[in-house]
Each structure stands twice: as C-alpha cells, then as structure tokens.
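# sequence plus predicted model, see below.
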Amino acid sequence: EQAHRFWNRIAQWVGSKPRPIWIVCSLVLVAFALLLPQFKASGVASSDLFLLQTDSKSGQQILGEHFDAGSGSPTVIIANESSLDAVTDAARIEGVTTVEPVTGPDGSVTVVDGQVALQATLSDPADSLDAEQTVERLRDAVHAVPGSDALVGGPTAVDLDTKDTATRDRTLIIPVVALVVLLVLIVLLRAIVAPILLMLTVIVSFAATLGVSSLLFNHVFGFPGADPVVPLFAFVFLVALGVDYNIFLMTRVREEAARVGTREGTLRALTVTGGVITSAGVVLAATFSALAVIPLLFLAQIAFIVAFGVLLDALIVRTLIVPALTIDLGRRIWWPSALSRSEPQRDEQATTPAG
C-alpha cells in the first residue's frame, strides 16, 4: 500500500506538468548522447582484453623487448611463384622488418600448385592495432603487384578480418533490430505514433548510455577502447529490455485509456506498474553488474553499459518521459486507431492536474 501511494504521487506529479518533464529529461539524455562519438569501438589488442596482469601479457612484453614483437606470430603471404620477387619487394614496407619465403629442408623455396608462401615479421606485437594497420598497408602493397593473386593471412590478419566483419554486422543488425521491434510495437499497440515515439526514446536512451560510458571508460576507468561488437550487444540488450518495460506500461495505458481516457489511463497505469517494472529493472541491473567481477574487458564494459542503460530506461524513460509524452499528446498518440478519434468523456474531465 505504501508503494502504491508512492507511485500515485509520482503519477500525479507527472500529470501536473507533463510537457516540462519530458522536455527537460529528453534534453538531459540528448546532452549525454552528444558524447557518443567519443566511444572508441575500433577494437583493442588481445593482450588488453585482460584487466589483470597475466603470464601471456608478461611474456608478450618480454618478447617485444628482446625481439621483433611480431616474430612469434608472423604474417603469411601467399602468391604466385612467378611473382615471388616482386611480392617480396612490395612487402618490405614500414612496420615489416623481414620478408622471407618458406623453404624446404634443402633450402629451396617451397612451391605448391604454382604458389609460394612468404613469412613477414612485423615490428609491432601481432595482436596490436598498429600491427593490424601494417597488415592493411601490406595487403594494399602486395595486391598492387600484377598477376600475383597475393593473399595475406596469419593471426594479425584474422584479428583484422574479425573486427571488420563485426563492424559490418553492427552496421546492418542494429537498423534491422530497430525496424523489427518497431513493427512489433505497431502490431501490439495498433497505432503508429506511439510505437515511433517509444522507439525514439529507447534509441536516445541507448545513445545516452554509450555517451556516459565513453566518458567513464576513457577518463575514469582508463580502458584502452572496446571491441566493435560491444555496441551491438549493448543495443540488442537495451532495446529488448527497454522496449519490454515500455510495452508493459503502454499496453496497460491503452487498456485504461479505452475506459477512462488517455490522461487518466496513463496515471493509473504508471501507478499500478511502477513498482513492478522498477523492481525488475533494479534486479536486472544488479544481475548484469555481477559480470564486472570477471577480469575481462568485454564483460566489464557490457556489465556497466547494460546495468546503467536498464536503470536509465526503468527510472527515467519509462517513469517520466513516456508517461509525460503520452499525457501531453493525449489521444493523438494512438493515431490512426479509433482510440485517437474518440475517448471516454472522463478524459476531458481529468485535464485539470490532480492535487
């Protein structure tokens, strides 16, 4: 009963000044979202994935101090035998210390199906971003050799291709997920305006979460960056969870609006669902936060982003922005359904703020 009274007071406050509430809260989220370009998701070195010092990290540091850092994991170039000399010369670029063909026991160059293999030793550690940039330049150099049909592989090239694929997937999957969720909302709420507004609030909340995360990751936690899949995982988690909370609220609002009007229905729905949704958000945030105890960069970042984003959705977006927007727009939010054209008379009588 005490919790019910608390959420009733929250609902009455939102109902008393809906437009200032959603405008101010939205401006705060947009301000945080402006920090999004600072989120570094171009990848990190494999040795930086561990938040604690490990034997592998120590060994890589010692290797780099006494030998060419990439000597333990050379880059491999496959080319036609006829282009061996030209490819060898082309591969001698900045960042590559030595280029040698793979030879057999007798010291002669090994030829398989008219192709030869060369090993290029990089000056930077094989798992570093500098090494990946060297591989990109190396590919450009050997691909320019006529008739070489050169291919560049090896551990560094695999890391580079994996990150490029993750970046392309992120660019494709995020819009597809957003579109599918929007279509589901349209079918569920039988409206267009409400689903679009809900998706906009979730997307702005996601952008604000990454903005805050970039500020803390770069200047407080001192993280070296993030894997390209981190924003993708964060988007999938936060959109799914944020939309869930909005669905719980807005389906109840629609049910109540059909009986008492949009304004009164929103106040009732917020009062009834407030405690349940907020409790679920807090529990979920605490659950994801537990991942931060694992000393892996990826999990620590996902733990913070999802936990913070869930709390932002549950406490700000669903509690303040969505109800305030719904009350401010009134029955227009249900366009083009019949509910947008006529509502119970009580909605008009409830336009005076309570209290």
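Happy to help now that I have it. Numbering: from 1, shown residues only.

# going forward, measure contacts between C-alpha atoms and count neighbours the same way
Will do.

# what about Glu100, is that helix, strand or coil?
Three states are possible here, and by DSSP: H, G, I helix; E, B strand; the rest coil the one that applies to Glu100 is strand.

# how many neighbours does it have?
As a burial measure, the neighbour count of Glu100 was computed by other CA atoms under 10 Å and equals 15.

# over to Gly153?
Gly153: 19 neighbours (other CA under 10 Å).

# next helix or strand past whichever strand or helix holds Gly281?
In this structure, Gly281 is located in helix 262-289 according to DSSP states H and E. Secondary structure here is assigned by DSSP H and E; on that basis, the next helix or strand after helix 262-289 toward the C-terminus is helix 297-312.

# quick check: angle from that next one to helix 262-289?
Angle between the axes of helix 297-312 and helix 262-289 is 160 degrees (criterion: axes from the mean of the first three to the mean of the last three CA atoms, to 10 degrees).

# take a look at this one as well, against the first:
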Amino acid sequence: MSQLFTPIHLGKLTLSNRIVISPMCQYSAEQGQATDWHLIHLGQLALSGAGLLFIEATAVAPEGRITAHDLGLWSDQTEAALGRVIKSVRQHSAMPIAIQLAHAGRKASTQVPWAGGQSIAPPQGGWQTLAPSALPFNPDDTVPRALDDAALQRIRHDFVAAAQRAVRLGIAAIELHAAHGYLLHEFLSPLSNIRTDRYGSTLENRMRFPLEVFEAIRDAVPDNIPVGVRISATDWIPHGWDIEQSVVFAQELQHRGCSFIDVSSGGLSPLQQIPLSAGYQVPFAERIRQATGLPTIAVGLISEPEQAEAIIASGQADMVALARGMLYDPRWPWHAAAQLGAQVDAPHQYWRSQPRGLKDLFRQ
C-alpha cells in the first residue's frame, strides 16, 4: 500500500493523505482583501485530492506585506473577504484548509515578482520596513527601522489577532512563517540580528521573539487547532543560521506544543549559495524529525510520485509539500494515486473523468 496515501494525524486534525499544498503567494489581493482570483486559485486546488491546502503567506499587518498586493488578515474587511472565499470553497470541498501567518520584516515593500520584485522606497509609494536590526536585505534597499519593545509587543498582538480571525473563519491549522528571510527568520539568524538586548546575540536570545509569538498564538487558539512553524533550516551562508540551530529551535517549539515543522531553507540574503537538486531540502526535514519526533513536512523540488513515496516510506519526512508542481499540475495527487495504485478524493462531478482501467481511482 502506498505510504504517501495513508492518513496522518496532526494533533486532533486527521489528513486523508500525506500530500500538502504549500502556501503560494498570488500577489492578487486588494488592500489585503482576497479577490475572485483567490476563489479560483484555492477552489481548483481544493478539488485536487491533496490532504491539506495552505492559504498563501497572509500578512498580520499592512507593513508586514511583501508587496502592496499581498493577502492580509488584520481587519474586519480582510477577514470578511477571505471568509467569502473559504465559504464558497467549503461548499464543494471538505479538504482541510490551513493558513500561513506572516510578517515580511525588511523584505516588505517590494514590487510584485512579474514587475521585477525590487524594493520600493517610501517616497516612491512604498512604506517603512521593520526588522530586528537596521540592516537592509540588499545594500541599496531602504534601511529598516529596528524594532523597539513597544513595536515587538504590537507585532505579537497582530499575530494573535490574525490567528483568532483565522479560527473564526474555520481554518483547520495555522502555520507561523519563520522562514525565507522574513521577520521571524530575521530574528533567528545572526546575519540579520545584531541586537545587544535580550532579543539578540546568543542563540537563546535570537530565538526568544519567534518563540514568544508562537506561544502567544498557541495560547490564543483552541487546542484542537494544530499550530506549526515553517523554518529555513539553513541560510546557505557561512556563520549564518544552520541546521544545528534549527534542531534546537525545533526542540524549543516542541516543548511549547508545536504540532509540525515545515522545513524549507534560504531566503535571508542575496549572497546565499544553494546547491539545487531534486529533494535537496529533504535531509533537513529528516534531521529535525529524528531529533524531535515532530511531524515534518519536506519541500523543495519534489516533483515525481515515486520520489514523494520514497520520502514518506523511508521515514525522511511525514508529509511532502508541493508548490510550483501543483500550479503546473493541479491534479498532481490524482496522477500520483493512479501511479502508486492508491485512491484519492474527487468531486462527484468529475468521477466520469477516470481513464479506462482506473475505475477505482476515486474514493466513493
């Protein structure tokens, strides 16, 4: 029996299989509010047969957006807009929907990727970015404002408020974004955090604010909702954040009730040197799984069903997440199930689409 298509429990949440659809920024919101594009995008993915669908990185405050077109969850208006999308999707899919809550930190205030992705300074229509330390991502970016205690308290509150809004929307799981060079990752890495107070210098201090945010969210949402964290296991830069520090961070999260770790890498600096290859980040997920026993999600150039099956069957990770692969092939779980001799959930309206010889592909 295919291990990729076996159920898994994240706390009290049960997933029908181990395929996760990663958060994928769409840069298609209006003032943080979800639009019809999100309905089309999430709607098609919710019919894919995956075990869990993540809504894209969702900013907890306006200044926490990567671009002015990022999705947000900081007001009644943003909550209502996303609620409309989720309600519509829910009419036709029972797939659990999770959300990734994020603050872009010093990587905020940029153009959308297809317009170049460059930083936009406040005089040109951008906004003042925030960070642990006054160090820009690129040398010519606007220098971010180092966060003081009052600002840290406000951002903690923003994360909690967004998590509570997500609960009201019926979200099944919450992921805290502490990867890819965004705010919480910036606190973790010694390359972006040169503070000399209780939030900087030592590993214990650099972990403090991300752990405080996690604890605040975990305390604010019901026990039946899993709360996990996405991390960058390494900066891919000497003397930066690395896998051994990630293990310590994961262990501290485990002690605080973390339900899963979503293991990515990189994104902190344009100087990173990443040796890309199929499944190149999987060993990081395996290392954290072995050290903590926490359910881990492996990501990064996982494209073939046999590859995903091997990752799960060998115990390297508990789940695999696809992003670009799902955009290219929104029925990837169907095709994987056909290839691996498994079954997958599909809407009744599509049952007649099964190719000849695959009459048992769809679970009925």
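All right, it came through fine. These numbers come from a predicted model, not from an experiment.

# what would you report as the TM-score here?
The TM-score (TM-score structural alignment, normalised by the length of the first structure) is 0.21; 123 aligned residues with a CA RMSD of 6.8 Å.

# was I right to think Leu238 of the first structure contacts Val306?
Yes. Proximity of Leu238 of the first structure to Val306 meets the contact threshold set by CA atoms under 8 Å, at 6.4 Å.

# higher neighbour count, the two?
Val306 (27 against 24).

# mind checking how far the more buried one is from Tyr245 of the first structure?
Per CA to CA, to the nearest Å, Val306 of the first structure is found 14 Å from Tyr245 of the first structure.

# same check on Thr326 of the first structure?
Computed with CA to CA, the distance linking Thr326 of the first structure and Tyr245 of the first structure is 15 Å.

# next one: Ile196 of the first structure
According to CA to CA, Ile196 of the first structure stands 15 Å off from Tyr245 of the first structure.

# tell me which stretches of the first structure form helices.
Shown for the first structure, the helices assigned by DSSP state H span residues 2-16, 18-33, 55-66, 84-91, 129-143, 155-189, 193-219, 229-260, 262-289, 297-312, 322-329, 346-349.

# my guess is Gln254 of the second structure contacts Arg289. True?
No. Under the criterion of CA under 8 Å, Gln254 of the second structure is not in contact with Arg289, lying 11.1 Å apart.

# among those two, which residue is more densely surrounded?
Neighbour tally, Gln254 of the second structure and Arg289, criterion other CA under 10 Å: the higher count belongs to Arg289, 22 against 17.

# skip the chain neighbours and tell me the closest residue to that one.
Excluding the flanking residues, the one nearest Arg289 of the second structure by CA to CA, 6 or more residues apart in numbering is Thr296, at 6.0 Å.

# ok, the one you found - how many residues close by?
Taking other CA under 10 Å as the criterion, the count of residues near Thr296 of the second structure is 28.

# any idea how far it is from Glu212 of the second structure?
Spatial separation of Thr296 of the second structure from Glu212 of the second structure under the definition CA to CA is 21 Å.

# try Glu309 of the second structure
Distance, Glu309 of the second structure to Glu212 of the second structure, by CA to CA: 36 Å.

# how close does Lys57 of the first structure get to Gly242 of the first structure?
Taking CA to CA as the measure, Lys57 of the first structure and Gly242 of the first structure are separated by 38 Å.

# the more surrounded of these two?
Gly242 (28 against 16).

# was I right about Ile243 of the second structure contacting Phe284?
Yes. Here Ile243 of the second structure lies in contact with Phe284, judged by CA under 8 Å, at a distance of 6.8 Å.

# hmm, Leu325 of the first structure is touching Arg19, no?
Yes. With contact defined as CA under 8 Å, Leu325 of the first structure and Arg19 form a contacting pair (7.1 Å).

# packing partners of the longest strand along the second structure?
The strand of greatest length in the second structure, counted in residues with DSSP state E as the criterion, is given as strand 52-59. Contacts defined by 3 or more CA pairs under 8 Å, 6 or more residues apart in numbering; DSSP states H and E place strand 52-59 of the second structure against strand 19-21, strand 97-102.

# by contact count, what packs against the helix or strand just after the longest one?
Along the chain past strand 97-102 of the second structure, the next helix or strand (assigned with DSSP H and E) turns out to be strand 130-131. Here strand 130-131 of the second structure is seen to pack against strand 145-146, helix 183-188 when contacts are counted using 3+ CA pairs under 8 Å, 6+ apart.
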